[in-house]
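> Can you look at this prediction? I've put the sequence above it.
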Amino acid sequence: MSTGSKRAGDDGGERRKEDARNDGSLDPERTRDRLESMRGALRTERRRLVDERQAFGAFRKRLSEIDPGQPPTGRSAGSRVVGTAPARSVSPGLVAVRDAYEETVMSVPHYAEDYDDTYPESLEAEFGAGMAAALTRGSALDPSLKRELSGAAGRLRENRDAFVGTLDTEASSLSARSDRLLELDAELQGIANAEFGDMDFGALDAHRARIEALRDRCEEDVRERQETIHEQRRELRVPGDSPDVPRYLYREQPARHPILSMLADRIDRLDALRSTVETAMARR
């Protein structure tokens, strides 16, 4: 979902269990720590996308200043452009494109940590094999190639911008669900610590009604969260076999969709508490 393909393809959730019953805790501190870890991952990804958005904008500006009309100079720059390819004459335009790309897109602070691609690898991941070949195996930067490259760089910048907007929506969703989860945990703790055996039927019935109300709220949160995830997929046009936004952002979490998993755990706990209350009511 950002520069290159390495980081976007790392779906750690595929290797982790998504059993909701192993995912939750009524310890507010543990819940708070997990939520803060998710917020940290989101902040980091947003910062990186902003860096990449700016880098593609800077690359496109640099590209606009490059003269595509100069023929090859006779300078043996092939090894500089293609790595191990035989030395050959290339135009100053192609050399300038490489310099501009390396000094913008390949110079974002997280580039080596996340991608560590070579120049040809990065071009292929971002622009496709055809464009990469033209820029690394061709001999000149002709005007049509420059226009195509500029248009593609503009689209890549727009893609990053769109993803930043999606992450802002995700931040709002995460904030809302986080507050609800922490409130829910506090209520669940209070109900779980109640002495049902000492209560009369009316008090037990009141607890059952509160449990059902909390469960309904959890179900509503699940529906809203699922709608947010589906909307994110539509906005970003994520293919069906690719990780969606939560799976991509929160891949270090023990569940693919941690908010949904935590909500499912709370629903299970509420169901267990309701069963306990109803058993006590039957004995009255």
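That came through fine.
> Going by C-alpha atoms from here, please, whenever you check contacts or count neighbours.
Will do.
> So which residues make contact with stretch 273-284?
In this structure, residues lying in contact with stretch 273-284 by CA atoms under 8 Å, 6 or more residues apart in numbering are Ile191, Ala192, Phe196, Gly197, Asp200, Phe201, Leu204, Asp205, His207, Arg208, Ile211, Glu212.
> The residues you listed in helices, which ones?
Cross-referencing the contacts of stretch 273-284 against helices under DSSP state H gives Ile191, Ala192, Phe201, Leu204, Asp205, His207, Arg208, Ile211, Glu212.
> then this one, side by side with the first:
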Amino acid sequence: MTLAQGSWPTYTDAVLDSVRRERREVERECRAFQRFRQCIQTVETQAPRFERSVVGVNQSLTSAEKSVRDTIEPWYRETVMAVDHYGDVYGDSFEASLSAEFGMDVLLLISEATTFSPLIKQRLLEATQQCIDNRRVFLETLEDEFTTLKDAQSTVQEIREAIAELDSTELQALSDTELIDRYDTLHTLNDKCQSWIQQRQEEIHAHRIDRSADADAYTDLCSYLYEDLEVDYPVLGTFVDILEIISQYE
């Protein structure tokens, strides 16, 4: 069995599935935040009776009082935390989720306030819109990644076909001109791999993930998307492996 017929790196097949899955999840999250935002928009605001956070009054809500959180939390759970993948991907509490997405200050604000003031409504609308915008930007990044992976997959197939053609001819049967053509072909294939490796390294440095408002959630795109695969950087790994295959023909 020749190298062209045997084992070739197939990382791109698995990573395409990962990107498809991530894209579906982010789209669901966008829709969930949009539904949550629609709930906020329906609220009729009232003038606040006092600002706990400003005056620093350490008071507890009486049994007759309800905080803004009592209104917000069910909506958040029924929308954002109700997406199918929430438990597997996040699996956190309401407090942890809202703090990560909106900030701890917003969580404290809705927990202490008993009046749904215009300020609170505006803060929630803005924070929710930011979550939606972050995910829309991330979806564009995922689309770019998907296109890149498809292009890489096509290049791998082209190289494999070229190697298969080289395999079909015995070296001893080649003329000097054909040997030069063979060398030129291998050189071209090598250049393609090197070009992909350089391009991919630049993309890795340029692409970061912003799926959450939590600064600690930032990481490079590949290690985030492909953490469950055997390699963190599958496109790089693919073309490094192919370079090794090409070297066996030189």
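Noted; the coordinates are in hand. Treat the numbers as computed from the prediction; the structure is a model and nothing was measured.
> returning to that earlier point: can I get the ones in helices among the contacts of stretch 273-284 of the first structure in a markdown table with neighbour count?
Output for those, formatted as a markdown table (neighbours: other CA atoms under 10 Å):
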| residue | neighbour count |
| --- | --- |
| Ile191 | 18 |
| Ala192 | 15 |
| Phe201 | 17 |
| Leu204 | 23 |
| Asp205 | 17 |
| His207 | 19 |
| Arg208 | 21 |
| Ile211 | 22 |
| Glu212 | 16 |
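> could those be laid out in JSON lines, adding distance to Val97 of the first structure?
Shown next, in JSON lines, are these (distance: CA to CA, whole Å):
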{"residue": "Ile191", "distance to Val97 of the first structure": "65"}
{"residue": "Ala192", "distance to Val97 of the first structure": "65"}
{"residue": "Phe201", "distance to Val97 of the first structure": "78"}
{"residue": "Leu204", "distance to Val97 of the first structure": "74"}
{"residue": "Asp205", "distance to Val97 of the first structure": "73"}
{"residue": "His207", "distance to Val97 of the first structure": "69"}
{"residue": "Arg208", "distance to Val97 of the first structure": "68"}
{"residue": "Ile211", "distance to Val97 of the first structure": "63"}
{"residue": "Glu212", "distance to Val97 of the first structure": "63"}
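> ok, which pair from those residues is furthest apart?
Farthest-apart pair in these is Ala192 and Phe201; separation 17.3 Å (CA to CA).
> how close does whatever residue of the second structure lines up with Phe59 of the first structure get to Glu101 of the second structure?
With TM-score structural alignment as the criterion, Phe59 of the first structure lines up with Phe36 in the second structure. Counting by CA to CA, to the nearest Å, the separation of Phe36 of the second structure from Glu101 of the second structure is 13 Å.
> What about Ala282 of the first structure, how many residues nearby?
By other CA atoms under 10 Å, the residues close to Ala282 of the first structure number 8.
> Which stretches in the stretch 51-200 of the first structure count as strands?
Counting by DSSP state E, counting those that start in this stretch, one finds no strands in the stretch 51-200 of the first structure.
> What's the local residue count around the aligned partner of Tyr119 of the first structure in the second structure?
Residue pairing (TM-score structural alignment): Tyr119 of the first structure is matched to Phe94 of the second structure. Per other CA under 10 Å, the neighbour tally for Phe94 of the second structure reads 16.
> got a list of what Phe94 of the second structure touches?
Glu73, Arg77 are the contacts of Phe94 of the second structure under CA under 8 Å, 6+ apart.
> Same check on Gly87 of the second structure?
For Gly87 of the second structure, no residue meets the contact criterion (CA under 8 Å, 6+ apart).
> do that again at 10 Å, thanks
Met81 (CA atoms under 10 Å, 6 or more residues apart in numbering).
> how close does it sit to Glu140 of the second structure?
For Gly87 of the second structure, the distance to Glu140 of the second structure equals 25 Å [CA to CA].
> Counterpart of Tyr76 of the second structure over in the first structure?
By TM-score structural alignment, Tyr76 of the second structure lines up with Tyr101.
> my guess is that match contacts Val81, does it?
No. Counting by CA atoms under 10 Å, Tyr101 of the first structure does not reach Val81; the two are 11.7 Å apart.
> which residues do the two both contact?
Val95, Tyr119.
> Would you mind measuring from the nearest residue to Asp185 of the first structure once chain neighbours are set aside to Leu182 of the first structure?
Excluding the flanking residues, the one nearest Asp185 of the first structure by CA to CA, 6 or more residues apart in numbering is Leu26, at 5.5 Å. Remark: distance between Leu26 of the first structure and Leu182 of the first structure (CA to CA) = 9 Å.
> what touches both of the two?
Contacts common to Leu26 of the first structure and Leu182, judged by CA under 10 Å, 6+ apart, are Leu188.
> Need the counterpart of Ala206 of the first structure in the second structure.
Checking TM-score structural alignment: Ala206 of the first structure goes with Asp181.
> and Glu227 of the second structure, what does it touch?
Going by CA under 10 Å, 6+ apart, the list of residues near Glu227 of the second structure reads Ser18, Leu221, Tyr233.
> counterpart of the last one in the first structure?
Correspondence of Tyr233 of the second structure to the first structure, assessed by TM-score structural alignment: His257.
> What of the first one?
Alignment of Ser18 of the second structure against the first structure is given by TM-score structural alignment, with Ala41 as its counterpart.
> now the helices for the stretch 101-250 of the first structure?
In the stretch 101-250 of the first structure, the segments counted as helices under DSSP state H, counting those that start in this stretch are 111-114, 119-127, 129-137, 143-192, 201-236, 245-249.
> Sort out which residues of stretch 152-172 of the first structure are buried, please.
Residues of stretch 152-172 of the first structure classed as buried under the neighbour-count rule (16 or more other CA atoms under 10 Å) are 152-154, 156-157, 159-164, 166-167, 170-171.
> Average offset of it relative to the second structure?
Mean deviation of stretch 152-172 of the first structure relative to the second structure after superposition (mean CA distance after the TM-score superposition for the first structure): 0.7 Å.
> residue range for that stretch in the second structure?
Going by TM-score structural alignment: stretch 152-172 of the first structure matches residues 127-147.
> so the match of Phe59 of the first structure makes contact with Leu125?
Yes. Phe36 of the second structure is within contact range of Leu125, at 9.3 Å (criterion: CA under 10 Å).
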